[in-house]
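> Provided below for reference: sequence and predicted model.
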Amino acid sequence: MQRREVKIVGTGKYLPAVRVTAQEMDRRLGVPDGWVLKKSDVAVRYFAGTEKASEMGARAAEAALCSAGLTFTDIDCLVCASGTMEQPIPCTAALIQKAMGQGRSGVPALDINTTCLSFVAALDMVSYMVAAGRYRRVLIVSSEIASKGLNWHQKESTALFGDGAAAVVMERVSAGESSCILQAAMETYGDGAAFSEIRGGGSALPASLYEPSEEEHYAFDMNGAGIFRMASQLLPSFLDRLLAAANMSIGDFKLVIPHQGSAMAMRLLSRKLKISDEQLMYITPDHGNTIAASIPMGLHEAVKQGRIERGDSVLLLGTSAGLSLGGLAFVY
């Protein structure tokens, strides 16, 4: 059962209040003027100030419900699909529910986390439950605050990130509608686990053992070159298998919405994967890498800008810590 008769009926986005330009990042990182923009292609990103991830997620969720012409009472399940958590317990989805003023609703709330691919994984997994009739409508929210865990000594990776939230509402299609999920796949190669990690804060290095002399273990650690080498080796054949299973070619898609990671890596992989400039949804310059929120943000912007319409084929594609590869082909 790869084809699922479901559709996205609403999208929403939220960006936090603090607007940070590339010039400001140059000063924060202590690098020459123009360095951040050249390295990252991120002209503007947004950092959370006093906002919590649950509050950002709630605002994005409310925007998605509004665009769908729905209210929270129309929702049967709330899923937070994020790579960062507001706190270890409870799940962020429960905190989003509370931040929406629905803390007594009883609507089930759960998290799905595979870092940057969390939204794609959630869309894939939850769609089966919607298609099977377990839920009528599901609200999927990705809310990320990367800025609180950055390692400012790793200038190239720090230059990439921004904060923000995005959400979608999914429901079953009505008779005669063409919207559906065609095919999805995910592969994980644990040999690349050390390329992108935060070692501290879990059971291996609990927060109680934190020492200022070992703060690097509690901040984001990324080997961008290692990720790119591994992804560039694995992604072309992964995409070939996904497309073959869907009986499609890359040219069949109106739009490809990738994870908005490294701009240089995205350009190189786009050429390698034969994704044209017209097909590529690229929002990195005014958002940065917002982890799992980057793909649903790209989807929201694609809908808002009129780059996709009902009946268009769309491909979501990306990599995440693990190292994982993920893709999902659907008819919007």
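Received the coordinates, thanks.
> switch to C-alpha atoms for all contacts and neighbour counts from now on
OK.
> now the helices for the stretch 201-332 of the chain?
Secondary structure of the stretch 201-332 of the chain (DSSP state H, counting those that start in this stretch): helices at 224-246, 263-272, 294-304.
> redo the ones you listed as TSV? Include distance to residue 201.
Output for the helices of the stretch 201-332 of the chain, formatted as TSV (distance: least, CA to CA, whole Å):
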stretch	distance to residue 201
helix 224-246	22
helix 263-272	29
helix 294-304	24
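> okay, the ones you listed in a markdown table with distance to residue 150 and mean neighbour count next?
Listed next are the helices of the stretch 201-332 of the chain as a markdown table, based on distance: least, CA to CA, whole Å; neighbours: other CA atoms under 10 Å:
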| stretch | distance to residue 150 | mean neighbour count |
| --- | --- | --- |
| helix 224-246 | 14 | 16 |
| helix 263-272 | 18 | 16 |
| helix 294-304 | 17 | 23 |
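> the ones you listed: which one's closest to residue 102?
helix 294-304 (23.0 Å; CA to CA).
> what's that closest one packed up against?
strand 6-14, helix 118-131, strand 164-172, strand 255-258 (3 or more CA pairs under 8 Å, 6 or more residues apart in numbering; DSSP states H and E).
> compare the ones you listed and give me the one nearest residue 194.
Evaluated over these, closeness to residue 194 peaks at helix 118-131, with 18.5 Å, by CA to CA.
> okay, now the one to match up with it:
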Amino acid sequence: MGIKIVSTGSFLPNKVLTNFDLEKMVDTSDEWITTRTGIKERRISEEETTSDLAAKAALRALSEKNPEDVDLIVVATATPDAFFPSTACKVQSKLANKKAIAFDISAACTGFIYGLYVADSIMRTKGIDRALVIGAERFSKIVNWKDRTTCILFGDGAGAALLEKSNEEGILGFDLGADGAYGDLLNVPSVGSNEEFPFYIRMKGNEVFKVAVRTMVESSIRVLEKTGISPSEIKLLVPHQANVRIIKAVAERLKISNDRIFINVNKYGNTSAASIPIALDEAIKTGRLKKGDLVLLVAFGGGFTWGSCVLKV
């Protein structure tokens, strides 16, 4: 018995915030942002909540399925609608599903890969045949729009993957990790801390870059070794979409050529846990990935967390 991703879906808000728009808001420029990040624009949710974004992405992944048949809903998010109930429970309600186990995962930008691991593990050990793993974020609500070092980076969106039991193996292996000693590099405090509201993203960019590249490369090497797959066999690298320089540094160290990297950070910015499922959905829908292709997913996130996964689509 194997587990496969049988369909994907994504949803992006309609509002586009360009670098030229940001030039009017903070002391920055299109050239500065593009050179350092590769980002040209990002999407901003004006009314849709995180659960709205997640449910719309889920419905697109379920376009040929009945939402009532989903047994498990895992939502990876750092920007939930509420502390409780979970965003996953809200998504379950919006899908008119009455039977699914539903809960959230908080692993920042690595959340979708963590979610895949949890869903895969549960499906292999329990009587669950069908699971939705969703990455959804509304980072525009926790960005300090006066901080030019962070407000240029993030956007809103959601991506979803439907997993089913299969006669063939689709999820070939994982490597996951975390090191809380790096927690101060990228964080947002909350009600359990001693800090005063409002709570905004805080990031030490240079340090994040170094740790991100190292952990993503090391995790990728480990998962390829576990699965017995060489980098040359990977059809497409689908990395967390944080920064073009990080992505290309990782690919270079893995000896994966530019034509085998999927990049859409230029259009959407960093959508945290949503970035990999959005990118995976686009790669499939645009024909960059075809049945039988091997895919390497890899991410890092605040925590510090990291993770990688090899898929056969």
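Happy to help now that I have it. The model shown is predicted, which means the values in this text are computed figures rather than measured ones.
> report the TM-score for the pair.
The TM-score (TM-score structural alignment, normalised by the length of structure 2) is 0.94; 313 aligned residues with a CA RMSD of 1.7 Å.
> most tightly packed of the helices and strands packed on helix 294-304 of structure 1?
strand 164-172 (a mean of 28; mean count of other CA atoms under 10 Å).
> mean shift of that one relative to structure 2?
Compared with structure 2 after fitting, strand 164-172 of structure 1 deviates on average by 0.6 Å (mean CA distance after the TM-score superposition for structure 1).
> residue range for that strand in structure 2?
The counterpart of strand 164-172 of structure 1 in structure 2, using TM-score structural alignment, spans residues 157-165.
> pull the residues that contact that stretch.
Stretch 157-165 of structure 2 is contacted from outside by 1-13, 43, 45, 53-54, 57-58, 61-62, 123, 129-138, 271, 274-278, 281, using CA atoms under 8 Å, 6 or more residues apart in numbering.
> which residue packs closest to residue 58 of structure 2, ignoring adjacent ones?
Of all residues beyond its chain neighbours, the one nearest residue 58 of structure 2 is residue 160 (5.4 Å), with distances taken as CA to CA, 6 or more residues apart in numbering.
> so the one you found versus residue 115 of structure 2, what's the distance?
11 Å (CA to CA, to the nearest Å).
> need the counterpart of residue 82 of structure 1 in structure 2.
So, by TM-score structural alignment, residue 82 of structure 1 is matched to residue 77.
> what does residue 249 of structure 1 give?
Residue 249 of structure 1 maps onto residue 230 in structure 2, by TM-score structural alignment.
> how about residue 262 of structure 1?
Match for residue 262 of structure 1 (TM-score structural alignment): residue 243.
> which stretches in the stretch 51-200 of structure 2 count as helices?
87-94, 111-125.
> between the ones you listed, which gets nearest to residue 199 of structure 2?
The nearest among the helices of the stretch 51-200 of structure 2, by CA to CA, is helix 87-94 at 19.5 Å.
> pull up the aligned stretch in structure 1 for that closest one.
Residues 92-99 of structure 1 are where helix 87-94 of structure 2 lands when matched by TM-score structural alignment.
> distance between the matching stretch and the chain's centre?
Chain-centre distance of stretch 92-99 of structure 1: 18 Å, with CA atoms, centre = their mean, to the nearest Å.
> contacting residues around that stretch?
53-55, 57-58, 78-80, 85-86, 103, 109-111.
> same thing with stretch 121-132 of structure 1?
In contact with stretch 121-132 of structure 1 (CA under 8 Å, 6+ apart) are residues 4-6, 79, 81, 112, 114, 135-138, 140, 170-172, 184, 186, 326, 328.
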